[in-house]
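Novice: quick one: sequence plus predicted model below, questions after.
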Amino acid sequence: MAAYFSIFLVLVTLVTGIIWALDAWLLAPKRRARLALAEAQGELPEPAKAQMLQEPAFVETAKSIFPVIAFVMILRSFLYEPFQIPSGSMMPTLLVGDFILVEKFAYGLKDPVWRTKMISTGEPKRGDIIVFKYPKDESIDYIKRVVGLPGDRIIYRNKQLYIQEACQQQSPCPEPRLVARTEVNRGEFSLDGVPQIRYREQLGDVTHDILIDPARGEPTAFYFRDGDLPAGEFVVPQGEYFAMGDNRDNSTDSRFWGFVPEKNLVGRAVCIWISFEFDRKPDDFLPTWIPTGVRFNRVGGLQ
């Protein structure tokens, strides 16, 4: 849907811009020439002059729409785009009902239709929250956290994360390092009546919280198999990234479907600009999509 909307914006901007230009360079001079010819034949009343100079309705509409649509297209395509969080895969960092802003220029300026990178502006860092096109269906936008960079070896075993950073310049390579985490609380979040464990994790320079479900086993049988490596081990190819949800036992991420190609990156999530609660039941009088409240305490930057 987001891709179709981008194409729609480009088409409307192009059509209205062409109409405006054609009127300025072709139609408006013809209207003025007709007025000058009519005035040469005799004095015209002001209403008649105004009528002869009046723009056609389609031109007037295009000229009123073009600046607004062009501004929205530039803002959304190259600067910031709003997204709504539809699931709990990034809890506790992001909750259902959070509306975030994604910095589109964080990893390069791309054209809004073919998404070809025109200018390189940076690369994802470990710990970044990224929005990207789901590699299995690029019409769907996913949001996860960057865990593995190109060349890294990622190991996820017994719900513990290990990272062996790319080491082309080192020999021998350092051993995989356990990502440090400390328990914050139990029971703040629950799933099917099971209290979730909240940990604070240090991922590169980023400190963030994750959730672990103590009642769920590790679904290694469903993990993406990277060559001959054991289940739960992955080596990130060049030009690709390994991404995971903060809600570790309730996230379909790189562990299950593989890596995120650089070309699929949409941008970096930078802040929550509004957050709504949706606590209505299906039998309530009002529809479930109408918010029941606003979580002002959640508004702000992300880490």
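Specialist: That came in fine, so what should we check first?
Novice: please make it C-alpha for all contacts and neighbour counts, starting now.
Specialist: Will do.
Novice: ok so residue 127 is a helix residue?
Specialist: No: read with DSSP: H, G, I helix; E, B strand; the rest coil, residue 127 is coil and lies in no helix.
Novice: residues near it, how many?
Specialist: Residues lying near residue 127 (other Cα atoms under 10 Å) number 21.
Novice: go through the host helix or strand of residue 60 and flag the buried ones.
Specialist: Counting by DSSP states H and E, the element that carries residue 60 is helix 57-74. Buried residues in helix 57-74, counted by 16 or more other Cα atoms under 10 Å: 59, 62, 63, 66, 69, 70, 72, 73.
Novice: quick one: residues in contact with that helix.
Specialist: For helix 57-74, contacts defined as Cα atoms under 8 Å, 6 or more residues apart in numbering pick out 6, 9, 10, 12, 13, 16, 17, 19, 20, 23.
Novice: so of the residues you listed, which ones are in helices?
Specialist: Under the assignment DSSP state H, these contribute 6, 9, 10, 12, 13, 16, 17, 19, 20 to helices.
Novice: try this one side by side with the last:
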Amino acid sequence: MPELFGKINRKNLSYFLIATAVYVLFVYWCGNFWLLFAILILADLFLFRFIPWTSWKRNKTTGKHRLIPELVETILAAVAIAFVLRLFILEAYVIPTSSMEKTINIGDYIFVNKLKYGPRMPMTLFSMPFTHNTLPFSSRPSYKTWKELRYNRLPGYSRVRNYDIVVFNFPEGDTVLPDLTDKNETYYTLVRKIGRDSLLNHHKILVRPVDKKENYIKRCMGLPGDTLRILHGTVYINGYKEIVPEQVQYNYFLMAASGNLGSDLLDSLDISWYDVNYNEYNAIFEIPLTEKNYASLEESQLVRGIRKHESVDPAFSQQQVFPFDRNYLWTEDNMGPLVVPKKNMTLPINLDNIPLYARIISVYEKNNLQIKENAIYINGEKSSSYTFRMNYYFVMGDNRHNSNDSRFWGFVPEDHIIGKAWLVWLSLEKNRSGVKKIRWNKMFKIIK
């Protein structure tokens, strides 16, 4: 034993102590202390060398390192570092829709900060690394649901706050129709339209675990415990009027003085063609505008009339509005008040408000919910109140009339939160080419 310790190099001992200290802090952060056994591996790697860790890289004849094994080691190390970064710190996403314009545009490539709220540990154990829910160049699932892990989030350095832009798994994305071509429709919207039996008879159904649902990005408007209301398109949080971010936009109806809106005008206002609607019958355009762009157009000679869109009558709403109950005559611009559930909060439940919280109780928190004989039963017991086991959030897109958000499908559970949108590192305009395709003014922009 003295001979063994006598061979230890002081430099290697320093490396071992530093690596061990970092690893112990990591284990403490994770809370999985059984991982401490790996310190024995570190000790052998840096100090004792009972296991010939590098022998496979050496030529048996000359004893020199071989090129290919060295290259393989470098690639494996790079992959391991990228995997750790993606899991615990940062993940890259690309924005496919206009729901967050003008804060974030279609074609923006962003980094999401996972450390801020704490990294969520993988919930699907058997999954292809560096994929989400499908294999590359295929529609086949990139995961197997043989073993699913319980929700676990490591400690972060902050919590979700009002107006944070968060990335999360789409709550209604647990059941999908792979052959559905209209991306604006979901399994649940179709169930409400044509019935579950019809869907099951004509479509293939795919069920996804929480961390394999599609990724969405929205602005958090309601925190756990908040009371939220929307009046004439304006959000009120606990009775206080929202602080409207500068880039938020609403739809407006307008008539162009020349009868048409030129592409140069739309480009100057940074308006996406995807959100422009034109009614040929009365020559009226419907376009999304920020307050600044609205004021600019109103003062110009380019339009003959302009009026803000407001959805007032549920009968004329273009989308089904949460909570999909005839007793709640809500629209996307007028809804509430409603209480956003908070962990350990107890709320009275009755036949009037159960539509607001039925999905939380039965799906997200996995209880057996039944309504019979004008009474509510949870796990077989008649209930007049319910205590929530998780935090929930109410989110909205900045493109208020062109966003599929909590107004249309309800609350976001805490275990669906991925991280906070942090930085736009690349921004590409889909309808342009060459250097003009790059939006230089959006590059390396902090997302607020």
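Specialist: Okay, I see it. A quick note: this is a predicted structure, and the numbers were derived from the prediction, not measured.
Novice: and the equivalent of residue 75 of the first structure over in the second structure, what is it in contact with?
Specialist: Mapped onto the second structure by TM-score structural alignment, residue 75 of the first structure lines up with residue 85. For residue 85 of the second structure, the contact set (Cα under 8 Å, 6+ apart) comprises residue 91.
Novice: relative to residue 63 of the second structure, how far out is residue 85 of the second structure?
Specialist: When distance is defined by Cα to Cα, to the nearest Å, residue 85 of the second structure is 35 Å away from residue 63 of the second structure.
Novice: mind giving me the packing neighbours of the longest strand along the second structure?
Specialist: Counting residues, the longest strand found in the second structure (DSSP state E) is strand 417-427. For strand 417-427 of the second structure, the contact count by 3 or more Cα pairs under 8 Å, 6 or more residues apart in numbering; DSSP states H and E identifies strand 108-113, strand 165-169, strand 445-446 as packing neighbours.
Novice: what's the mean deviation for that strand versus the first structure?
Specialist: By mean Cα distance after the TM-score superposition for the first structure, the fitted strand 417-427 of the second structure averages 1.0 Å away from its aligned residues in the first structure.
Novice: and that strand with strand 108-113, angle?
Specialist: Angle between the axes of strand 417-427 of the second structure and strand 108-113 is 140 degrees (criterion: axes from the mean of the first three to the mean of the last three Cα atoms, to 10 degrees).
Novice: what range in the first structure matches strand 417-427 of the second structure?
Specialist: The aligned range for strand 417-427 of the second structure in the first structure is 265-275, by TM-score structural alignment.
Novice: can I get the contacts of helix 57-74 of the first structure in CSV with distance to residue 89 of the first structure?
Specialist: Formatted as CSV, the contacts of helix 57-74 of the first structure follow (distance: Cα to Cα, whole Å):
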residue, distance to residue 89 of the first structure
6, 26
9, 30
10, 32
12, 35
13, 36
16, 41
17, 41
19, 45
20, 46
23, 51
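Novice: of the residues you listed, which pair is most distant in space?
Specialist: 6 and 23 (25.9 Å; Cα to Cα).
Novice: and those two? Which one has more around it.
Specialist: Per other Cα under 10 Å, whichever of residue 6 of the first structure and residue 23 has more neighbours is residue 23, with 19 against 16.
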